[in-house]
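In: got a predicted structure here, sequence first:
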Amino acid sequence: MSDAASSPAPEQSSAPVQQGTDGPERCHLKIVKTADRDHYLPGEMVTYTITITNDGNQMITGAVVADDLSGDLQDGVYNDDAHVGTGTLSYAPPILTWVGDLKPGDSTQIVYTVTANNPDSGPKHLKDAVTGPGFSSCPTGTEDGCHLDLGSPSLTVSKEADRKQAKPGELVTYTVRFGNSGSDRFPDNDLPVITDDLNQVLRHSTFVAGSLSSTVPTATFDPTARTITWTGGLAAGEEGSFSYQVQVDDPYSGERFLHNTIVSPQSTDCQEGSTDVRCRAHVEIRLEDRTPPPPHTPVPTPTPTPAPVPPPAPVLVPPAPEPHHPQPQGHHELPHTGVTGTAVLAGSALALLLGGGGLLMLTRRLRRHRR
């Protein structure tokens, strides 16, 4: 292993010693394991340090200390970077082993790192235990200072709108949901933060005053930055949400959609630059067709079709007189004169009328004369 070192030839003790002996001769190896944090987040690197100290008054040679990383490897990856000040290191997965000598009062440190999986689909615990010889403080690995269990608060977030489409003047309700699906609560010095950027949305809508509410404190709206920020503590398994409303501009102009994305550095799915669809909300704006109708074009009055001219009345031509055929003698029929009976009657009527008129005039004259 890297940075392995060998100690000088140890001085042998003149008499056997036992761990914890209260007499003038005492052999004891103190082992303490620590981490640079109390919890981890997906993708984070955890640095482990094992401090080994000869706190007795006897020389210790060939001591063996073993660190079992099997619990770490369910949720992380050992970075194969262990180094030590004194002694030698070897790694046979999942055991990291140190062998070394220490004079009374001397100590050495083993340092290595584990990077948590991202995403973390394991039990969300980085667990390990270190064991030493029987005269050490960690003979079984269950003693205080000999084992670590780092939990992982795991923040999941999502955003949604109550509709896929909206019209000018309508209200759109947004809801951001979050929860701690991990194995530990978020510490007070590392509370999760969710930022909801509304700049694009508020170019085409108005934030409804008083509409922001949160089931887990606290969510605030900054009208200058046009953002909503939520931060709060979440125990393992705890869930919450915040919601708010905007009113679509009416009249409406510009982009025909409302789009925004939430960001949370501590989350597993909505970190900066995430393309996860659960981190954004998209609402299409539907506009009525307000295109003015084309100008009215008068329809020309159709030219009346002239009435058909009736054909001229047929000219009635009287029939030509029948040729005179003298009747043979011996017949009693009068000879044909060319005049019909109708003509004879009409002529007789006219003669009577004229005669009557003349008689009337003559009568009037005689009466005047007699007077």
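Out: Perfect, thanks for sending it. Numbering: from 1, shown residues only.
In: C-alpha from now on. contacts and neighbour counts both.
Out: Will do.
In: now I285: how far from C27?
Out: 79 Å (CA to CA, to the nearest Å).
In: ok, H39 touching S154?
Out: No - in this structure H39 lies outside contact range of S154 using CA atoms under 8 Å: 10.5 Å.
In: use this one as the comparison:
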Amino acid sequence: MDLASCDTSSDLSKDLTLTKSADNRAVQPGDRITYTVTVRNDGNAPNNEASFTDDLSALRGAEYNGDATASTGSVSFDEETSTLSWAGELEPGEEAEVTYSVTAGEPDGDTATLSNSVTSTADSNCGEGAEDPGCTSDVTVSRGIPVVSPEALAPALASIGAVGALGYGAVLMRRRRVTGA
């Protein structure tokens, strides 16, 4: 066998896919917001340097609760820079889940949006300057105004609509009996 003619190049990739989400998209001051960041190795090689940072200073007025946990790897928080960091090793197809929470503070006006992005290496969808919406989570904080998402309102509006239609029909039937109309 002629080893000089063997192709020893490999197409090994360590691509990371990150997603960030919040358990609630609309809160009031004092409410707890739990964030989850999922990191998955979509490459075909082990990634021994998987990592991300999450700059919590962008969450103006929100207070980090000191409760970060990771399903694998290690997570830390730098109080001086308000940065949450995670690092770990991921085999191809393996994922890590990091959760932490903040308590929403008072908005400057009636409402404020807490917009926060996770950043990772260049071999990810959340590299520096990335515009992938999965890297960012937005939460609206409203002062004194209950905020209800359209999804949460839909069942209530549907039931009010049905009851309202029945009530209106009953009023019309009663009117016909009383007035003979």
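Out: Arrived safely. From a predicted model like this one, the values you see are computed outputs, not experimental measurements.
In: circling back: higher neighbour count, H39 and S154 of the first structure?
Out: More neighbours surround S154 than the other of H39 of the first structure and S154, with 27 against 21 (other CA atoms under 10 Å).
In: was I right to think that one contacts L191?
Out: No - counting by CA under 8 Å, S154 of the first structure stays clear of L191, with 11.6 Å between them.
In: shared neighbours of these two, anything?
Out: By CA atoms under 8 Å, 6 or more residues apart in numbering, S154 of the first structure and L191 have no common neighbours.
In: so what's E95 of the second structure closest to, chain neighbours aside?
Out: Spatial nearest neighbour of E95 of the second structure, chain neighbours left out: R40 (4.1 Å); criterion: CA to CA, 6 or more residues apart in numbering.
In: and the one you found, what does it touch?
Out: L16, T17, L18, L90, G93, E94, E95, A96.
In: ok, and the closest non-adjacent residue to the second one?
Out: Nearest-residue entry for T17 of the second structure: R40, 5.2 Å, with adjacent residues in sequence omitted and distances by CA to CA, 6+ apart.
In: which SSE is the most centrally placed residue in the second structure in?
Out: The geometric centre of the second structure, computed from its C-alpha atoms, lies nearest to S21 (CA atoms, centre = their mean), at 1.1 Å. Using DSSP states H and E, S21 of the second structure sits within strand 16-22.
In: which helices and strands sit right next to that strand?
Out: If contacts are counted by 3 or more CA pairs under 8 Å, 6 or more residues apart in numbering; DSSP states H and E, strand 16-22 of the second structure sits against strand 32-41, strand 136-142.
In: and those strands: which comes nearest F77 of the second structure?
Out: Nearest to F77 of the second structure among these is strand 32-41 (14.4 Å), distances taken as CA to CA.
In: distance from the helix or strand following the closest one to the middle of the chain?
Out: Per DSSP H and E, the first helix or strand lying C-terminal to strand 32-41 of the second structure is strand 47-55. Centre-to-centre, strand 47-55 of the second structure and its host chain are 17 Å apart (CA atoms, centre = their mean, to the nearest Å).
In: so who does the aligned partner of Y100 of the second structure in the first structure touch?
Out: By TM-score structural alignment, Y100 of the second structure lines up with Y112 in the first structure. The contact partners of Y112 of the first structure, by CA under 8 Å, 6+ apart, come to T47, Y48, T49, N79, D80, D81, A82, H83.
In: returning to that earlier point: of I285 and C27 of the first structure, give the one with the bigger neighbour count.
Out: Counted by other CA under 10 Å, I285 of the first structure and C27 do not tie: C27 has more neighbours, with 22 against 19.
In: gap between the more buried one and V176 of the first structure?
Out: 60 Å.
In: same question, L126 of the first structure
Out: Taking CA to CA, one finds L126 of the first structure at 30 Å from V176 of the first structure.
In: ok, now D106 of the first structure?
Out: Distance from D106 of the first structure to V176 of the first structure, by CA to CA: 56 Å.
In: out of the two, which sits in the busier spot?
Out: Each of D106 of the first structure and V176 has its neighbours counted (other CA under 10 Å); V176 has more, 23 against 15.
In: do I have it right that that one meets E239?
Out: No - if you go by CA under 8 Å, V176 of the first structure and E239 don't touch, sitting 11.1 Å apart.
In: now distance to S124 of the second structure too, for the helices and strands packed on strand 16-22 of the second structure, in a markdown table please.
Out: Converted to a markdown table, these look like this (distance: least, CA to CA, whole Å):
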| stretch | distance to S124 of the second structure |
| --- | --- |
| strand 32-41 | 9 |
| strand 136-142 | 14 |
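In: just the strands in the second structure please.
Out: 16-22, 26-27, 32-41, 47-55, 63-64, 69-70, 74-78, 83-90, 95-103, 111-120, 136-142 (DSSP state E).
In: export those strands to CSV and tack on distance to I160 of the second structure?
Out: Formatted as CSV, those follow (distance: least, CA to CA, whole Å):
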stretch, distance to I160 of the second structure
strand 16-22, 30
strand 26-27, 23
strand 32-41, 30
strand 47-55, 43
strand 63-64, 38
strand 69-70, 42
strand 74-78, 47
strand 83-90, 45
strand 95-103, 34
strand 111-120, 28
strand 136-142, 25
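In: show me what T113 of the second structure aligns to in the first structure.
Out: Looks like T113 of the second structure aligns to H125 there (TM-score structural alignment).
In: nearest spatial neighbour of that match, skipping sequence neighbours?
Out: G151 (4.8 Å).
In: and that neighbour, what's its match in the second structure?
Out: So G151 of the first structure corresponds to T140, using TM-score structural alignment.
In: can you give me the neighbour number for its match?
Out: Counted with other CA under 10 Å, T140 of the second structure comes out at 17.
In: same deal with the one 10 residues further on?
Out: Residue neighbour count, defined by other CA under 10 Å, stands at 9 for P150 of the second structure.
In: measure it to R25 of the second structure for me?
Out: In terms of CA to CA, P150 of the second structure sits 11 Å off from R25 of the second structure.
In: ok, now T36 of the second structure?
Out: Relative to R25 of the second structure, and taking CA to CA, T36 of the second structure is found at 13 Å.
In: please say which position in the second structure V344 of the first structure maps to.
Out: Per TM-score structural alignment, V344 of the first structure is not aligned with anything.
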